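In: coordinates only, sequence not included:
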């Protein structure tokens, strides 16, 4: 046999990679990220600490999509969807009736905080059993990271709703927009310094968020490095002398 027949072609590996990339985009994590962008925008335009019912509805849809994408057990999905549906209908009714008050704001903020705690946990649980670096792993890590930032944003929001004194001092408007900005600058340890927590409780939350952000990045990088090991395709087989004769 000739040497050309003994050399393995890299085309099967390239096709497998293309199929894996396509499967990653079909996984649904891109849709989760799109919903998170919408949620971020709705929160960023809030000039008060009062949660936005439209943003709350988008958050519920986001969690429902996460539970679907991460293939949570069907029974758990059904229970979660019933709870999310009830919360969504309640938010629509209160918005239509023009209901306002601190109790409603606290309820919306708490429900959103719990939802954004469940979502990244579900993503991490789904991805921890997978191996290999692909589009799905990158999209999932990004979505979970953003969800963690949104979770801490809602923690700051709930603290602001439950306490009388401003969380960031008198010079900063204690709004959902400023809470969102502070949360992500703390999560990424950017720390511009224009917004600083003044109470010991909020400072402790900020420290916990910074540590969480660093631990998340360390584990995400380790996950990526583990998945990127190995050759892009199997090395070509070198024909033996007797096979060439």
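Out: Yep, that arrived. Remember, it's a predicted structure, so these values are computed and weren't measured experimentally.

In: C-alpha only now, for contacts and for neighbours.
Out: Will do.

In: what about the helices in the chain?
Out: In the chain, the helices defined using DSSP state H lie at 3-6, 11-26, 29-44, 53-69, 74-97, 102-127, 135-162, 176-187, 200-227, 241-244.

In: switch the ones you listed over to JSON lines; also include mean neighbour count.
Out: Formatted as JSON lines, the helices of the chain follow (neighbours: other CA atoms under 10 Å):
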{"stretch": "helix 3-6", "mean neighbour count": "12"}
{"stretch": "helix 11-26", "mean neighbour count": "14"}
{"stretch": "helix 29-44", "mean neighbour count": "18"}
{"stretch": "helix 53-69", "mean neighbour count": "20"}
{"stretch": "helix 74-97", "mean neighbour count": "14"}
{"stretch": "helix 102-127", "mean neighbour count": "18"}
{"stretch": "helix 135-162", "mean neighbour count": "22"}
{"stretch": "helix 176-187", "mean neighbour count": "23"}
{"stretch": "helix 200-227", "mean neighbour count": "15"}
{"stretch": "helix 241-244", "mean neighbour count": "9"}
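
In: one more to weigh against that first structure:
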């Protein structure tokens, strides 16, 4: 039997979603698909579907990662307020296109989107034995970095005088550009137009590759080594802790 990963203080004891990173990965993929196909700038329906999917992914991911109760509650409030505001806007407009200024700004998701890979990564490092869920969690965290950068690009576009790409584009372009940047494909059809935009784009390429060659590679190599190595490591850590306790006595 494999030793379960330790729970952090403040984690709910009956949290059924703890370590369910398969669900997290599926939801992150759903977020990418919705953001890549639905323009949230000119369609209230697109904004509602995208924000609802993103909110659900964030809520499930924080629970799977064993986040503290206050973190989960804060995120629940953020998601609820954003989704409800989109529902009100949807009902009041009758589904017709509205002004971009009336839609929920993507910046409200930026903090949560950036923090999520960190929360997932911390939980994965607590796994004494690398399992399938650990690998799926690492992949989900990597893809969430692309989602976070897509949100960052759109936020930069809205806060600066010059558009991110020099002209206004569909919001789907940010997800497309983020995925091609983090994978270092770089088709060249979209090019950042300002110094800040170029800095943001290049930082994603660097962060994505560093994450792959360090964190994901470490997780996969430990998984390939088999459960015996992880079990021995967990047993050695327990023995070291007992020795330290006896030494203090």
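Out: Alright, I've got the coordinates. A quick note: this is a predicted structure, and the numbers were derived from the prediction, not measured.

In: any idea which of the helices of the first structure gets closest to residue 194 of the first structure?
Out: helix 176-187 (9.0 Å; CA to CA).

In: so which of the helices of the first structure is nearest residue 234 of the first structure?
Out: Nearest of the helices of the first structure to residue 234 of the first structure, taken as CA to CA: helix 11-26 at 7.5 Å.

In: which strands and helices lie in contact with the closest one?
Out: If you count contacts as 3 or more CA pairs under 8 Å, 6 or more residues apart in numbering; DSSP states H and E, helix 11-26 of the first structure packs onto helix 135-162.

In: and the helix it packs on, which stretch of the second structure?
Out: Matched against the second structure by TM-score structural alignment, helix 135-162 of the first structure falls on residues 132-159.

In: mean deviation, that stretch versus the first structure?
Out: After superposition onto the first structure, stretch 132-159 of the second structure sits on average 1.0 Å from its aligned residues (mean CA distance after the TM-score superposition for the first structure).

In: before we move on, the earlier item: can I get the helices of the first structure in JSON lines with distance to residue 169 of the first structure?
Out: Converted to JSON lines, those look like this (distance: least, CA to CA, whole Å):
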{"stretch": "helix 3-6", "distance to residue 169 of the first structure": "73"}
{"stretch": "helix 11-26", "distance to residue 169 of the first structure": "44"}
{"stretch": "helix 29-44", "distance to residue 169 of the first structure": "19"}
{"stretch": "helix 53-69", "distance to residue 169 of the first structure": "26"}
{"stretch": "helix 74-97", "distance to residue 169 of the first structure": "31"}
{"stretch": "helix 102-127", "distance to residue 169 of the first structure": "21"}
{"stretch": "helix 135-162", "distance to residue 169 of the first structure": "11"}
{"stretch": "helix 176-187", "distance to residue 169 of the first structure": "12"}
{"stretch": "helix 200-227", "distance to residue 169 of the first structure": "11"}
{"stretch": "helix 241-244", "distance to residue 169 of the first structure": "80"}
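
In: would you mind stating the distance between residue 128 of the first structure and residue 212 of the first structure?
Out: 17 Å (CA to CA, to the nearest Å).

In: for residue 175 of the first structure, same thing?
Out: For residue 175 of the first structure relative to residue 212 of the first structure (CA to CA), the value is 23 Å.

In: now do residue 23 of the first structure
Out: Distance from residue 23 of the first structure to residue 212 of the first structure, by CA to CA: 30 Å.

In: now do residue 11 of the first structure
Out: Distance, residue 11 of the first structure to residue 212 of the first structure, using CA to CA: 42 Å.

In: what sits closest to residue 222 of the second structure if chain neighbours are left out?
Out: Nearest residue to residue 222 of the second structure, sequence neighbours excluded (CA to CA, 6 or more residues apart in numbering): residue 130, at 6.4 Å.

In: that neighbour and residue 237 of the second structure, how far apart?
Out: 15 Å.

In: which one of the two has more residues nearby?
Out: Between residue 130 of the second structure and residue 237, counted using other CA atoms under 10 Å, residue 130 has the larger neighbour count: 26 against 13.

In: so what's that one up against?
Out: Residue 130 of the second structure is in contact with 219, 222, 223, 227, 230, counting by CA atoms under 8 Å, 6 or more residues apart in numbering.

In: identify the farthest-apart pair in those residues.
Out: Spatially, the most separated pair among those is 219 and 227, at 12.3 Å (CA to CA).

In: burial measure for residue 232 of the first structure, as a count.
Out: Count around residue 232 of the first structure with other CA under 10 Å applied: 11.

In: should've said residue 243 of the second structure
Out: By other CA under 10 Å, neighbour count at residue 243 of the second structure equals 12.

In: now it: how far from residue 2 of the second structure?
Out: According to CA to CA, residue 243 of the second structure and residue 2 of the second structure sit 23 Å apart.

In: same check, this time on residue 199 of the second structure
Out: Look at residue 199 of the second structure and residue 2 of the second structure: by CA to CA, they are 44 Å apart.

In: list the contacts for residue 23 of the second structure?
Out: When contacts are counted by CA under 8 Å, 6+ apart, residue 23 of the second structure touches residue 60.

In: what does it align to in the first structure?
Out: In the first structure, residue 23 of the second structure lands on residue 31 (TM-score structural alignment).

In: repeat for residue 52 of the second structure
Out: Alignment note: residue 52 of the second structure maps to residue 57 in the first structure; criterion TM-score structural alignment.

In: mind listing what that match touches?
Out: Residues near residue 57 of the first structure by CA under 8 Å, 6+ apart: 88, 91.

In: tell me the centre residue of the second structure?
Out: residue 144 (3.2 Å; CA atoms, centre = their mean).

In: and residue 233 of the second structure, what does it touch?
Out: So residue 233 of the second structure contacts residue 128 (CA under 8 Å, 6+ apart).

In: what's the angle from the helix or strand in which it is found to helix 217-224?
Out: Using DSSP states H and E, residue 233 of the second structure falls within helix 227-248. Relative orientation of helix 227-248 of the second structure versus helix 217-224 (axes from the mean of the first three to the mean of the last three CA atoms, to 10 degrees): 110 degrees.

In: chain neighbours aside, what residue packs nearest to the counterpart of residue 92 of the first structure in the second structure?
Out: Correspondence of residue 92 of the first structure to the second structure, assessed by TM-score structural alignment: residue 87. Using CA to CA, 6+ apart and skipping the chain neighbours, the partner closest in space to residue 87 of the second structure is residue 48 (6.9 Å).

In: good, wrapping up.
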